[in-house]
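In: Got a predicted structure here, sequence first:
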Amino acid sequence: MRPKALYVSSSVGLGHVTRDYRLSRLLDWADITWLTAGRALDYLRARGESVHELSYELRSLGDSLMNVIRGCRVTYSPLGLLRLYKDLRHNADLVRDHLDLEAYDLVIGDEPWELMMSGLKVPERSVLITDITSLGSSDNLIMRRVNSWIRAKFLQFRLRFNVSLWDRAEGFLSPGQLATHEAYPTPSDDDLIVINLGGTDAGNSAAEAISALLEARGLRTAIIGGRSFRPNPVDVIASARALVTLAGYSSLVEASMLRKRAVILKIGGHFEHEENARVFEGRSGYRVLSCDRATPEEVYRALSEVLGEEPDPPAVKDSAQEIASMIRRLTK
């Protein structure tokens, strides 16, 4: 019999589900059921994937994060954090009460916060995918406790893959990164500037202002992500002359693997964006700006500079095949 696998993909944006979908194409020996929410759920439904019915009751964590992000900056407002926690607790309680992990031969989780908060015991045949091993600095008591909890939960998984661009914590296998989507089209260099917001609404207002100015300066633009959801965004990215992109993990992996010039906008106060963007600083064909402070004019000037440079992206290795092989060995 074919193994039954549950794949729990984080609903924060589209970066998790797009890399998970790529990995899942290499797990064709298993019958996969997905658990996620929000735009990640939309992405999978557009591809005809088998989705657990509980997905339709979960709250999107990508939407919930907008409670703590305002004007392209993380605010950490007490009310926003409370709303985020309530959505996490809601999802975790649903998972605890309605998800039967024993029905599956394998459980894969890509930063599966609801599963980790549910109190359910992770089975022996379990796999973790992550590109962070903490939520940033542990310089205060609260963050020390949060990061300690995250590490303890991550370590409950049998196979643990850290696919980060920069994080190299002990206790995880680090074979490389994970590319996104099933495959990449052959890159071209069309007369198009793609403004990539990823899978959240964090940069919607900034993107619209940037697009308006670039168009006024004679540049053709396309906004993808955020409110402009596309089931196959990589086709547009591959055709871009350059990108203006938020500093999410998968967006930057795509920029590297497709060798696209980019102006990278990091969300203020977002530790992961800070570290992701740092990998590109000082490299030809790339500029890093703060999303909450950069004006459209400053973005235009940075874009004008990178358009005259040959892109020199950081080295990125797609480890999907290697990870898939190790998962296969786990199930035998």
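Out: Cool, the structure landed.

In: switch to C-alpha atoms for all contacts and neighbour counts from now on
Out: Noted.

In: Give me the neighbour count for Pro175.
Out: 16 (other Cα atoms under 10 Å).

In: That one contacts Ser164, correct?
Out: No. If you go by Cα atoms under 8 Å, Pro175 and Ser164 don't touch, sitting 9.7 Å apart.

In: Show me whatever sits in contact with both of these two.
Out: Between them, Pro175 and Ser164 share no contacting residue under Cα atoms under 8 Å, 6 or more residues apart in numbering.

In: try it against this one:
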Amino acid sequence: MSETAQRALFISGSIGLGHVSRDLAIARTLREMRPDVAIDWLAASPADRYLRDAGERLLPECADLVEESSLAEAAAQGARLSLVRYAFGAMRHWSRNVEVLTRVTAAQRYDLIVGDETYEISLALKKTPALKTFPFVMIFDFVGFQPMTARPMERLGVWFWNHAWAKGYRQKPRHVDMSLFVGELDDIPNTPFGLWLPNRRDWARARCRFVGYILPFDPAACADRAAVRRRLGYGTEPLVIAAIGGTAIGRELLELAARSYPALRERVPDVRLVLVCGPRLPESVIEVPPGVEIRGYVPALYEHFAAADAAVVQGGGTATLELTVLRRPFVYFPVEGHCEQEVAVAERLARHGAGRRMALSATTPELLARAISEQLGATPDYPPVPTDGAQRAAELLDGLLQSTRPSAQ
């Protein structure tokens, strides 16, 4: 690598695998546009595994990062996760990630650092401007927390977070050079952050560049479903994929899907049910009746979604987006108490007319079996969804890199 070549560092934060999959899509597109840019990564489990399997260069300091997925699992109460409660708990560990980045940037100069929901980095740069020795881009996919109960302490906590989020939004921030929003303006509630706080969409218009949706694959490559099924070893039987995200919080959903199988077989005798545990939930902890298949981490889960006749998933933004774009029938269960899934993602799906929403706490095995059987054989008519977000994001990052080239100084 020449001395004048540019370097970019991607920090893939947040919980699970949805963020890192879009981050890698952006990085690959940027690399296609600018082959001379060297890209390094900071990511904790399970995102580090995803990147390692993709052949990306992870810095050794990844081992020192806080595992946010572990913090989320610890904060969860069974299948329920208060996003605000998790955020307050995670704050106690934020200084560790900031210290890691400080060490990394002291040893290596970067022309661009991209953080995906790395709130700890953004806050540190805002509080201590001397730490900012690099152009910094922040990626968002939702704006502001929502109270999910009537509990006064939760509502006060939401207001505290949203006040910090929205404060001084009309002023140009010095700690962030660009903010990208993955999605569309309509994905943001047209409501205030809270009492005496600004409107969320006004904040997003002032602060963010909207890039649209990002997929880690080309939907056209999955258009021939019969070919995808043959390649993955599936036959012609009705196929149901039940999958959770990159944490162990979805255990109860997989257990419910397994218990629904006998009733589902009564309705659809030749149905094939495959449970996918993901990278952090051991297969051995799920008891399954005879006939149900169970798998661990599946790297290209979207291929199995493409092959499926129906799917059962949590309410994560990435899995539900993939199913929408692939035009597959699905039932989704937002993690209860998780305001992003229960509000932001659910409203996006309602706008797109995609998926059937259910609540884990109110669903019996028989109800799930009925819902799955109704999805089997359905032909979704979801509206087209723009999926060129990786290209648009990469173009914006390239423009920022171009402005930092030595010749431009």
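Out: Thanks, I have it. Quick caveat, the model's predicted, so the values are computed rather than measured.

In: residues touching the alignment partner in structure 1 of Val137 of structure 2, list them.
Out: In structure 1, Val137 of structure 2 lines up with Val127, judged by TM-score structural alignment. If you count contacts by Cα under 8 Å, 6+ apart, Val127 of structure 1 has them with Leu106, Val107, Ile108, Gly109, Phe157, Arg158, Leu159, Arg160, Phe161, Ile327.

In: at 6 Å what do you get?
Out: Ile108, Phe157, Arg158, Leu159, Arg160 (Cα atoms under 6 Å, 6 or more residues apart in numbering).

In: What's the third one aligned with over in structure 2?
Out: Spelled out, that is Arg158 of structure 1. Match for Arg158 of structure 1 (TM-score structural alignment): Asp177.

In: Give me the neighbour count for the spatially closest residue to Asp177 of structure 2 that is not a sequence neighbour.
Out: Closest residue to Asp177 of structure 2 apart from its sequence neighbours, by Cα to Cα, 6 or more residues apart in numbering: Phe136 at 5.4 Å. Per other Cα under 10 Å, the neighbour tally for Phe136 of structure 2 reads 23.

In: Kindly write the ChimeraX command that selects the buried subset of the contacts of Val127 of structure 1.
Out: Of the contacts of Val127 of structure 1, the buried ones go into a single ChimeraX selection, burial set by 16 or more other Cα atoms under 10 Å:
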select :108,157,159,160
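
In: Break down the stretch 151-300 of structure 2 into its strands, ranges please.
Out: Using DSSP state E, counting those that start in this stretch, the strands of the stretch 151-300 of structure 2 run over 178-182, 208-212, 239-243, 272-276, 293-295.

In: How about the secondary structure of Met138 of structure 2?
Out: Following DSSP: H, G, I helix; E, B strand; the rest coil, Met138 of structure 2 is assigned to strand.

In: Ignore what I typed, I meant Leu303 of structure 1.
Out: helix.

In: looking at the alignment, what does it pair up with in structure 2?
Out: Aligned against structure 2 - with TM-score structural alignment as the criterion - Leu303 of structure 1 pairs with Ile372.

In: Need the counterpart of Asp235 of structure 1 in structure 2.
Out: That one, Asp235 of structure 1, aligns with Glu303 by TM-score structural alignment.

In: What separation is there between Val253 of structure 1 and Ser188 of structure 1?
Out: Applying Cα to Cα, to the nearest Å, the value for Val253 of structure 1 to Ser188 of structure 1 is 17 Å.

In: Pick out whichever of the two has more residues nearby.
Out: Comparing Val253 of structure 1 with Ser188 by other Cα under 10 Å, the one with more neighbours is Val253, at 27 against 14.

In: Assumed that one was part of a helix.
Out: Yes. Under three-state DSSP, Val253 of structure 1 sits within a helix.

In: Now which residue in structure 2 aligns to it?
Out: Match for Val253 of structure 1 (TM-score structural alignment): Leu321.

In: in stretch 138-157 of structure 2, what's buried?
Out: Quick answer for stretch 138-157 of structure 2 (16+ other Cα under 10 Å): 138-148, 154-155, 157.

In: What is the nearest of the residues you listed to Glu347 of structure 2?
Out: Phe142 (11.6 Å; Cα to Cα).

In: what about Leu59 of structure 2, neighbour count?
Out: Leu59 of structure 2, neighbours per other Cα under 10 Å, totals 14.

In: which residue lines up with it in structure 1?
Out: By TM-score structural alignment, Leu59 of structure 2 lines up with His52.

In: Next up, the contacts around its match.
Out: Applying Cα under 6 Å, 6+ apart, the residues near His52 of structure 1 are Thr33, Trp34, Leu35.

In: Disregarding flanking residues, what is the spatial nearest neighbour of Arg31 of structure 2?
Out: Per Cα to Cα, 6+ apart, closest to Arg31 of structure 2 is Val37, 6.6 Å.

In: cool, and Tyr300 of structure 1?
Out: Closest to Tyr300 of structure 1 by Cα to Cα, 6+ apart is Leu214, at 6.7 Å.

In: Kindly state which residue of structure 2 is aligned to the one you found.
Out: By TM-score structural alignment, Leu214 of structure 1 lines up with Tyr261.

In: before we move on, back to that, now that we have the contacts of His52 of structure 1, which one has the most neighbours?
Out: Going by other Cα under 10 Å, Leu35 tops these with 26 neighbours.

In: All set now, cheers.
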